[in-house]
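>>> The sequence and its predicted three-dimensional model are supplied below.
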Amino acid sequence: MIHVNGGRGESSYASNSLLPRKVISMTWPIAKEAITNFLCGSATNFPTTLSIADMGCSSGPNSLFFVSNLIQQVEHLRKEFHKPPLEYQVLLNDLHGNDFNAIFTSLPSLLESLNAQVGGCLGPCFFSGVPGSFYGRLFPAKSLHFVYSSYSLHWLSQVPKGIESNKGNTFIGSSTPKSVLEAYYTQFHKDFSMFLKCRAEEGLVEAEKVDAFNIPNYMPSPSELKAHILNEGSFSIHCVEVSRINWNFYATEFQSSSTTTSTSDSAYLIAKNIRSVAEPLLIHHFGEAIMEELFCRYTKLVDDHMLNHKIEFVNLTASLTKMN
């Protein structure tokens, strides 16, 4: 079962989620435009209740960061249209092992801060945790106004079948056979199509262990993403945008890694970030005993690579509208 490291320790996702937070901020204009277009189109029939779902919410500060921004934008538009306060239903989804308690603990301070930021007139907000896979139905039909997902849809529902020939790799690598690449693509196609179908209905280190371990993860290209959305047929595409962020995500501009903070510092922070996400999956397969040594070696590999290469995380952001 895939989930991030819970709690607030050094290896927790809550303490190592700056990269996703930066990407959420970078891509916020797309979400802002989407909710603005939706509410402006409903100006004469402005909703009295807004139902928002975050698919793959994880735990930690990012879980409520996007929702907070979205509610503030809705409140701004509500006042512009001279509408009374809304009721908000916020549905936070992730797999059963997610640390939902960490999210709920932070709700009182979030609501207090939100109410102050919107001038003390925030309507009732109802938050619910919804454990389960988003590759299936989670909500009643036609119950959602706005669905958001960040750093989640590249995770597949399972490791693809028929990839035993991917020896020496835990994922897609330079030596991965074409048949394995096609197996990952096929699994992504199946999962993503199911995700769109369900949201449309709801919306508005042993060698042997390494060879047996594969990460259920696939990053589609922009053209693949567009093709799947169009072929599935439930949504029209408003935009698909590519954003890039340096592996040294503390840098303010993309530049050679060697000219920013030391690569050793950056490699350590990157390894902590990856560990906060991947460790539960690794422990399930390899056991806990090797984790410190594994990530010590991984930090060294990242450091060596960053000395001579500029490395970026590439992110796809899509804004979709359900078709009538």
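Yes, it's here.
>>> For the rest of this, base every contact and every neighbour count on C-alpha atoms.
Noted.
>>> Where does the residue of the chain most remote from its centre sit: helix, strand or coil?
Residue farthest from the centre of the chain, counting by Cα atoms, centre = their mean, is His82 at 33.9 Å. Of the three states, His82 takes coil under DSSP: H, G, I helix; E, B strand; the rest coil.
>>> Strands of the stretch 1-150 of the chain, residue ranges please.
49-55, 87-94, 125-131, 146-148 (DSSP state E, counting those that start in this stretch).
>>> and the comparison structure, right after this:
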Amino acid sequence: MENNKKKGLEIEFHMTGGTGKTSYAKNSSLQKKASDEAKHITLETVQELYKATSPKSLGLADLGCSSGPNTLSTIRDIIEAVEAVHRDTTSSQPSPEFCVFLNDLPRNDFNSIFKALPEFHRELKRDRNGGSPPVFIAAYPGSFYGRLFPDNTLHFVYSSYSLHWLSKVPPAIYDEQGKSMNKGCIYICSSSPEVVSKAYYDQFKEDFSLFLQCRSKELVSGGRMVLILLGREGPGHIDRGNSFFWELLSRTVADLVAPGETEEEKLDSYDVHFYAPTAAEIEGEVIKEGSFELDRLEMLEVDRQTGDNAIGYGKTVAKTVRAIQESMLSQHFGEEILDKLFESYGRLVDEEVAKEDIRPITLVVVLRKL
């Protein structure tokens, strides 16, 4: 069962592609806001890297790139930051070429990124009066919880809002009959037995350690990583942070059970492959794995007023979660309930925010390969 569940995730899990009303491209403003708030850290890190190494060809990877405008916007910012450093140096060598590797799971809508490349290259030329640097962009489908690139290929790895996704739902949350022990919840919630939170933490440790091991082989000595992911402040999971959004989604699904629009068994058997670590948990795994030095670890709280204010916070959250989870929810519950599910979910988020604020935490991690 475990292998089938992992295989299913790698095949089925993807952000909603295209440019339709439920697509990730149209519903990733919250992710864009978080990456923008961390942008100064990302660009400072890549500039420090370039100053220290001055490679003729700079290998960049965006792991978990998804689709839509966010990825190429970040790549353009990185290119401009490196060029600014190059202009400020007295070096006579030409500007570096950029080898950009875009990674996500195989079902990701890479085609939408490819369709945007001509305009991306035109913008680079227009901003530089026709003299843009050589930029080579390729897609690398596959799980980043495994090797993706040859040894010593990369100088800089960027990953935004991806590493909180685990390689699989933790197998230890299932009993001997293969049934989830996390009944009524799709993630760690107030009624979850202790074995559930332990299983999620153990899976995070296994996955994050493997991620570090793989990247340590692929990065050159002194290479850098900037990792932006959802996290939590304290050791407990039951707070009004990122875990709370999943609890509200569980409640919304449960509300569809009573009128018979879905079955209780389907709710009990749906679990998300997500984990929001603390800063201490990340630091502990970095030290334990031993390939990287932790240069920086910061906690951000993205202002909830910075979503799509025209439609309200609850709807923005609902559209964002739908763009992320639609591929999995439609397969498990059926597409016919999704409109009602996320309409109710958006209202519930607004009701809860009116009672007491929800404080989703984002962690920004900067690592340097030893």
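The structure has been received and is ready for your questions. None of these values were measured; they are calculated from a predicted model.
>>> quick one on the thing from earlier: how near is the residue farthest from the centre of structure 1 to Glu33 of structure 1?
As judged by Cα to Cα, to the nearest Å, His82 of structure 1 and Glu33 of structure 1 stand 20 Å apart.
>>> What about the closest residue to Val220 of structure 2 other than its chain neighbours, how many residues nearby?
Closest residue in space to Val220 of structure 2, ignoring its immediate chain neighbours: Asn152 at 4.5 Å, by Cα to Cα, 6 or more residues apart in numbering. Asn152 of structure 2 has 15 neighbouring residues, counting by other Cα atoms under 10 Å.
>>> my guess is Lys142 of structure 1 contacts Gly203, does it?
Yes. Counting by Cα atoms under 8 Å, Lys142 of structure 1 does reach Gly203; the two are 4.8 Å apart.
>>> picking up where we left off before, and the residue nearest to Val220 of structure 2, what does it touch?
Lys217, Glu218, Leu219, Val220, Ser221 (Cα atoms under 8 Å, 6 or more residues apart in numbering).
>>> ok, and those in structure 1?
Among these, the contacts conserved in structure 1 (both residues aligned by TM-score structural alignment, their matches' Cα atoms under 8 Å) are Lys217, Glu218, Leu219, Val220.
>>> Relative to Asn231 of structure 1, how far out is the aligned partner of the third one in structure 1?
Residue correspondence to structure 1 (TM-score structural alignment): Leu219 of structure 2 is matched to Gly203. Here the criterion is Cα to Cα. By it, Gly203 of structure 1 lies 19 Å from Asn231 of structure 1.
>>> For these two, work out which one has more neighbours and name it.
Between Gly203 of structure 1 and Asn231, counting by other Cα under 10 Å, Gly203 is the more crowded of the two (22 against 10).
>>> Just give me the match in structure 1 for the residue nearest to Val220 of structure 2.
Aligned partner of Asn152 of structure 2 by TM-score structural alignment: Lys142.
>>> same thing with Gly346 of structure 2?
Checking with TM-score structural alignment, Gly346 of structure 2 has Thr299 as its match.
>>> same check, this time on Gly334 of structure 2
So, by TM-score structural alignment, Gly334 of structure 2 is matched to Gly287.
>>> SS state for Leu320 of structure 1?
strand.
>>> number of nearby residues for it?
Counted with other Cα under 10 Å, residues neighbouring Leu320 of structure 1 total 16.
>>> Could you look up the SS state of the closest residue to it other than its chain neighbours?
The shortest distance from Leu320 of structure 1 to any residue other than its chain neighbours is 4.8 Å, reached at Ile237 (Cα to Cα, 6+ apart). Recorded secondary structure, Ile237 of structure 1: strand (three-state DSSP).
>>> need the contact list for the counterpart of Phe127 of structure 1 in structure 2.
Under the alignment (TM-score structural alignment), Phe127 of structure 1 pairs with Ile137 of structure 2. By Cα under 8 Å, 6+ apart, the contact set of Ile137 of structure 2 is Cys99, Val100, Phe101, Leu102.
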